[in-house]
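Participant: My questions are about this predicted structure, shown below with the sequence.
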Amino acid sequence: MSRRRSESVLSPLELRLEALKEATELGNERLGSQESAASWAVLERAAARRTLSSEHTVVGFFGATGSGKSSLFNAVVGEDIARVAATRPTTSRPLAGIWGAQGSDPLLDWLEVNDRRFLDSPLRLAKKGVFGSEKEANGLILLDLPDFDSKILANREIATKLAGQVDVLIWVLDPQKYADAAVHHDFIKPLSAHGAVTLVVLNQIDKLREEQRAPVMTSLRSILERDGLRNPRLIGVSAVTGEGIEGLRQEIAKVVTARSAASNRLAADVATIAYRLGEGHSVEELKTPSDNAKRELIQNLATASGVDTVVDAVRTSYRLDAHKKTGWPLTRWLSKIRPDPLRRLNLKSTDVNPKLNRTSLPAAGLAQRAQADSAVRAFADGAGAGAPEPWKASIRREARRRGQELPDRLDQAIANTDVKATKGSWWWPLVSVIQWISLATALAGALWLGALAAVQYLQFSLPPAPKVEGIPVPTLMLILGILLGLVLGVLSGIAARIGGSGRARKARKSLLSAVASVVEETVVGPVDAEINRHNQFIGALRRARG
């Protein structure tokens, strides 16, 4: 089944859970251990809750000491099943009031609620309009929980644990401590994203005078909004007088009959941890490094690995070879005295194993290593600009992960690059032939003149040498041969410099291409992969946030 088709049959919650799982896996070793553990805990909790009864809605009453939580529980249930006393804490273990027993046991076992009371008269959602029908809120599990500010640590742990498991949260506050910072900062604010499954009840309003109620409710609403609850559902009740109890019952019945509280709770859990994984702010996708950044990295690494030295050697080697082939034959031997820099760098051998071939370039010194490391670090920092610090670190780590092998890989790439070290130019043989002809002409003229001088010395009589424009031919041959050789030598030297520069440019291009291949594999590729991973992570977070 294709991903698109499989996604089409998944519920929105399932899609968001899959997205959170994907983000958590992609963020492995890039997220803090606490964030990663919290995300996996949400996924495990969601998996467990979704295998349990979907016909039951778990509603928890959470409150501080003295808030009248147990009295309110009894008032909503309509029976005195929760213990109420003046001593504190009254509730030391969770108590469940259950409407609709069938299928509730596995859910309550998961919640670790053992004190269970099965009730017969479910809450009813009042009918709306003339033709409306009354609905029974069957499948309701109402929990009376220990005080979350209890001095007994075990009681606080139970309340905290179940705050992360119930489907609907009802915060029970009282007029004396409704603004308690500990209550809001430690419990309500961290769960502010759960507004869809949160009710806030101000109990004991009978203790307030009529003119005090509106200001207190307004103050509490303002505090809840500062906590992060949007349009908080706030109800004033009195468990003693019964004021507001029926309205609270209706709110609970409305949530239960909608049959969406469990999914809404899990969706809020997913959104909360997704924002936490994104450090609580919108994170933009990263762009892969620009071509300019890559070229700069390649150029810096090429310089650090000795490409400039090789290019200079190619230029010099070409000139030496050109002089050996086209220089004046009587002075060519001088070029053999000068060492060939390409041969010294082990770049002029033709019978080599590419896998074992290495140059004889000097080992990189501290300056070269620092230059290479700085270039890689600058490239990674530029690529990770704008990412959260953990992802910046991971991009930098990927860029430098193969740093130990990089110098050897670059050296091997240079060694196996064809810089045309043994290839000559088309004009070399032609000039060489002309040089030998000019030398032969000059030697022939010299021998002729020598013969004439010897014959004259021996007092033999020979006809005079032919002349051209009054110049004896042997003299002309000697002069022209020498001049032609010298002129060709100068011209071939100029041509060799031009050709050497051209050969050096081509060699630089080939060497940079070889360096680029290594850099792409060892630095750019891993960085691009990490950026793509980051972008997939961001995309998964966005889907998880909904």
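Facilitator: Happy to help now that I have it.
Participant: make it CA atoms for all contacts and neighbour counts henceforth
Facilitator: OK.
Participant: mind listing the strands for the stretch 201-350 of the chain?
Facilitator: 234-236 (DSSP state E, counting those that start in this stretch).
Participant: Next: the stretch 351-500 of the chain.
Facilitator: Under DSSP E, counting those that start in this stretch, the stretch 351-500 of the chain gives strands at 467-468, 471-472.
Participant: Dump the ones you listed into a markdown table; add mean neighbour count and distance to L169 as well.
Facilitator: Formatted as a markdown table, those follow (neighbours: other Cα atoms under 10 Å; distance: least, Cα to Cα, whole Å):
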| stretch | mean neighbour count | distance to L169 |
| --- | --- | --- |
| strand 467-468 | 10 | 121 |
| strand 471-472 | 14 | 121 |
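Participant: With distance to R265 as new columns, can the ones you listed be given to me in TSV?
Facilitator: Putting the strands of the stretch 351-500 of the chain into TSV (distance: least, Cα to Cα, whole Å) gives the following:
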stretch	distance to R265
strand 467-468	114
strand 471-472	115
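Participant: So what touches stretch 485-498?
Facilitator: 315, 318-319, 322-323, 326-328, 431, 435, 438-439 (Cα atoms under 8 Å, 6 or more residues apart in numbering).
Participant: switch to 7 Å and redo it
Facilitator: 319, 322, 326-328, 435, 438-439 (Cα atoms under 7 Å, 6 or more residues apart in numbering).
Participant: same question, stretch 467-479
Facilitator: 441-443, 445-446, 448-449, 465-466.
Participant: that's a strand at L169, yeah?
Facilitator: Yes. Counting by DSSP: H, G, I helix; E, B strand; the rest coil, one finds L169 located in a strand.
Participant: quick one: contacts for it?
Facilitator: L169 neighbours (Cα under 7 Å, 6+ apart): 59-61, 197-199.
Participant: ok, it to F187 distance?
Facilitator: 11 Å (Cα to Cα, to the nearest Å).
Participant: now do R156
Facilitator: In terms of Cα to Cα, R156 sits 11 Å off from F187.
Participant: repeat for G63
Facilitator: Taking Cα to Cα, one finds G63 at 10 Å from F187.
Participant: Have a look at those two and say which one is more surrounded.
Facilitator: G63 (25 against 17; other Cα atoms under 10 Å).
Participant: Quick one: buried ones out of the contacts of stretch 467-479?
Facilitator: By neighbour count, with 16 or more other Cα atoms under 10 Å, those hold 441-443, 445-446, 448-449 as buried.
Participant: Export these as a markdown table, with columns for distance to T218.
Facilitator: Converted to a markdown table, the buried ones among the contacts of stretch 467-479 look like this (distance: Cα to Cα, whole Å):
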| residue | distance to T218 |
| --- | --- |
| T441 | 117 |
| A442 | 117 |
| L443 | 119 |
| G445 | 122 |
| A446 | 122 |
| W448 | 126 |
| L449 | 127 |
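Participant: got another, please set it beside the one above:
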Amino acid sequence: MSRHGAARVESQLDRRLEALDDARELAAGALPQETLDEVLQVLDRASSRRSLSADHTVVGFFGATGSGKSSLFNAVSGAEIATAAVRRPTTTEPLAGIWGVQGSDALLDWLEVRQRHVAAPVPGFAEDGTGLILLDLPDFDSTRAANREIVQRMVGLVDVLVWVLDPQKYADAAVHQDFLAPLSAHGAVTIVVLNQVDRLPKHDVRPVLDSLKVILAGEGLGKVQVLGASAVLGTGVDGVRSAIRQKAMERQAVAQRLAADVTTAAARLAEASGDGASANRASGGGKAAGVTAASKARLAEELAVAANVPLVVDAVVRSYRLEATRRTGWPVTRWLARFRPDPLRRLNLRREDARPELNRTSLPPAGAPERARTDAAVREFAEAASDGAPGPWRAVIRSAAREGRDRLPDAVDQAIASTDLSAARKSWWWGGFNAVQWLALVTALAGFAWLGVLAALGYLQLPVPEVPRVQGWPVPTVMIGGGVLLGILLAVAARFIARAAAASRGALARKGLRSAVAVVAQDLVVEPVELELSRLESFTAALKTAAGR
């Protein structure tokens, strides 16, 4: 690969690693901590490996007891490294054969490989400048727990994995279920060698290799190189060398290995997130329905009803009508209205001198029905917003909606108390009606006074002047009748006008109160939910990038 191509691969790997880290951070509190810790380990391993020698390719030989793994290692190395260095019938700790010592120490220290052998050049395979490290590792089915732990650790660290199988146990579930299947994304850095083919009749070698390929294909490793070899006879050893040399000379094994690790980690996050599809798709699960204007309006409406907003609106209407009666009613009877309590004052909603942030209403405290209605409204909103989201994220969104539930009653009460209900605002028509009412009353009283004077003069046997008449009716009588009738008519007309104006004032109050409740709902319910929805969207996008999509 060209230098520019390698730089492009590294840049893509940078983006994917960064996206994986973003996805991990975004998933905190939503996905199991164990899963997030596994992803962090992948990121730490990637950071450590990239800080070490990029000129060396580490190839690990893995196999079961009796697979001839160490023998194949020696055959590929061109020397009895394993036997000569360790003098044991089975491998108990990692052993390294090194071509290109310079820069390898820090890498081997990180791998915790103490036994190191500087290998002699093998023509056509490896020289000092090849930058190749072969590791002979303990058997993965060893009875010693320490050996199995070494294998598990090395599976996650080496750049290229060479799985050495034998004809008797090539389909063993231990290697396939525990190792090969979980590494299905690592096909580009995996080589499978069927060793000891010399133990098979010649006509059975190809069918056995084909059978092995079918098994691997079922595990997502259909494109993996599958080679037959015999460490004893040397058959196929050159093919194994060629496959390893190709990986070493391309200098892409490290990036490919880490990219596969990121893909697997992204799939693990997707699986933990609740993706119903194949984990390797790493799609991050379904997409949440989100918050809609209709759902927010529904939430605000239900919270308003639970907070007795209709009761406040009714009080606004009745308060306006009462005030209108006091100001436009017939002066003879309007004073009676002053004995009727103002509904808004009873609810402590007509205090002009109160500070809005400290004011509270005297509305009835929320009882069980109101609390149940509030809970149902919040739950319904969260259900609608999280519809379609993966299971763990739905739980997070619901939890976010419930976080401010305990603060809702007091916050809504304060919002109601702080809402301008225009209770002190006078209507323009009150002054005109009031002036005419008093004019009518004065006219009627003047008529009464006139008649009173005439009666007094008659009682005192004094001359009584002629009273002017209108259409045969005495003017004082007309004044009394007209004044009283006009006052009553004005009072009746004012009642109808007040009813319509009160309805309009109530509608304005309802709108203002709902807006105030909607603001509270936005702060305590909607915004936390939208924050989690945004986190899910960012998580899904980061996971998609991490998966290489």
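Facilitator: Right, received. Where do you want to start? Predicted model, so just to flag it, every value in this text is computed and none were measured.
Participant: re the thing from before, so which of the buried ones among the contacts of stretch 467-479 of the first structure comes closest to A370 of the first structure?
Facilitator: A370 of the first structure lies nearest to A442 out of these, by Cα to Cα, at 58.8 Å.
Participant: Could you find the counterpart of the closest one in the second structure?
Facilitator: Aligned by TM-score structural alignment, A442 of the first structure pairs with A444 of the second structure.
Participant: Please verify my assumption that its match contacts V484.
Facilitator: Yes. Using Cα atoms under 7 Å, A444 of the second structure is in contact with V484, at 6.2 Å.
Participant: Helices of the stretch 1-150 of the first structure, start to end?
Facilitator: In the stretch 1-150 of the first structure, the helices defined using DSSP state H, counting those that start in this stretch lie at 3-8, 12-26, 33-51, 69-77, 105-111.
Participant: most tightly surrounded among these?
Facilitator: Of all the helices of the stretch 1-150 of the first structure, helix 69-77 has the most neighbours on average by mean count of other Cα atoms under 10 Å, namely a mean of 23.
Participant: Let me see the contact set for the residue mapped onto V168 of the first structure from the second structure.
Facilitator: Alignment note (TM-score structural alignment): V168 of the first structure maps to V160 of the second structure. Neighbouring residues of V160 of the second structure by Cα under 7 Å, 6+ apart: 58-60, 189-190, 253.
Participant: equivalent range in the first structure for stretch 506-517 of the second structure?
Facilitator: Going by TM-score structural alignment, stretch 506-517 of the second structure sits over residues 504-515 in the first structure.
Participant: ugh, typo on my part, it should be stretch 402-421 of the second structure
Facilitator: Counting by TM-score structural alignment, stretch 402-421 of the second structure corresponds to 400-419 in the first structure.
Participant: Any buried residues in the matching stretch, and which?
Facilitator: 400, 403, 406-407, 409-419.
Participant: Tell me the one of the residues you listed nearest L208 of the first structure?
Facilitator: For those, the nearest to L208 of the first structure is R400 (67.0 Å; Cα to Cα).
Participant: so how far is Y318 of the first structure from the closest one?
Facilitator: Distance from R400 of the first structure to Y318 of the first structure, by Cα to Cα: 37 Å.
Participant: How about E405 of the first structure?
Facilitator: 32 Å.
Participant: so who does the alignment partner in the first structure of L95 of the second structure touch?
Facilitator: In the first structure, the residue matched to L95 of the second structure (TM-score structural alignment) is L95. The contact partners of L95 of the first structure, taken as Cα under 7 Å, 6+ apart, are 113, 115-116, 143-145.
Participant: What sits closest to whatever residue of the first structure lines up with D261 of the second structure if chain neighbours are left out?
Facilitator: In the first structure, the residue matched to D261 of the second structure (TM-score structural alignment) is D269. Of all residues not flanking D269 of the first structure in the chain, V42 sits nearest, at 6.8 Å (Cα to Cα, 6 or more residues apart in numbering).
Participant: Show me what that neighbour lines up with in the second structure.
Facilitator: By TM-score structural alignment, V42 of the first structure lines up with V42.
Participant: go on, G195 of the first structure?
Facilitator: Aligned partner of G195 of the first structure by TM-score structural alignment: G187.
Participant: Can you give me every residue that contacts the nearest residue to E302 of the second structure once chain neighbours are set aside?
Facilitator: Setting aside the residues directly before and after it, E302 of the second structure is nearest to A377 in space (Cα to Cα, 6+ apart), at 6.0 Å. For A377 of the second structure, the contact set (Cα under 7 Å, 6+ apart) comprises 299, 302-303.
Participant: Trace A377 of the second structure over to the first structure, please.
Facilitator: Aligned partner of A377 of the second structure by TM-score structural alignment: A375.
Participant: And for E219 of the second structure?
Facilitator: Per TM-score structural alignment, E219 of the second structure is aligned with D227.
Participant: I'd like the helices of the stretch 1-150 of the first structure as a markdown table, with distance to E211 of the first structure appended.
Facilitator: Shown next, in a markdown table, are those (distance: least, Cα to Cα, whole Å):
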| stretch | distance to E211 of the first structure |
| --- | --- |
| helix 3-8 | 55 |
| helix 12-26 | 45 |
| helix 33-51 | 44 |
| helix 69-77 | 23 |
| helix 105-111 | 42 |
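Participant: Compare those helices and give me the one nearest G244 of the first structure.
Facilitator: The nearest among these, by Cα to Cα, is helix 69-77 at 10.1 Å.
Participant: what about that closest one, how far off from the second structure?
Facilitator: Taken against the second structure, helix 69-77 of the first structure registers an average deviation of 0.9 Å after superposition, with mean Cα distance after the TM-score superposition for the first structure.
Participant: swap in stretch 372-381 of the first structure?
Facilitator: Looks like 1.5 Å for stretch 372-381 of the first structure (mean Cα distance after the TM-score superposition for the first structure).
Participant: how about that stretch: buried residues?
Facilitator: 372-373, 375-377, 379-381.
Participant: Now do the helices in the stretch 151-300 of the first structure.
Facilitator: 153-163, 181-183, 210-227, 245-258, 261-277, 291-304.
Participant: Name the residues of the longest one that are buried.
Facilitator: Taking 16+ other Cα under 10 Å as the basis for neighbour counts, the residues of helix 210-227 of the first structure that come out buried are 213, 216-217, 220-221, 223-224, 227.
Participant: now do the last one
Facilitator: Of the residues in helix 291-304 of the first structure, those with enough neighbours to count as buried (16+ other Cα under 10 Å) are 293-294, 297-304.
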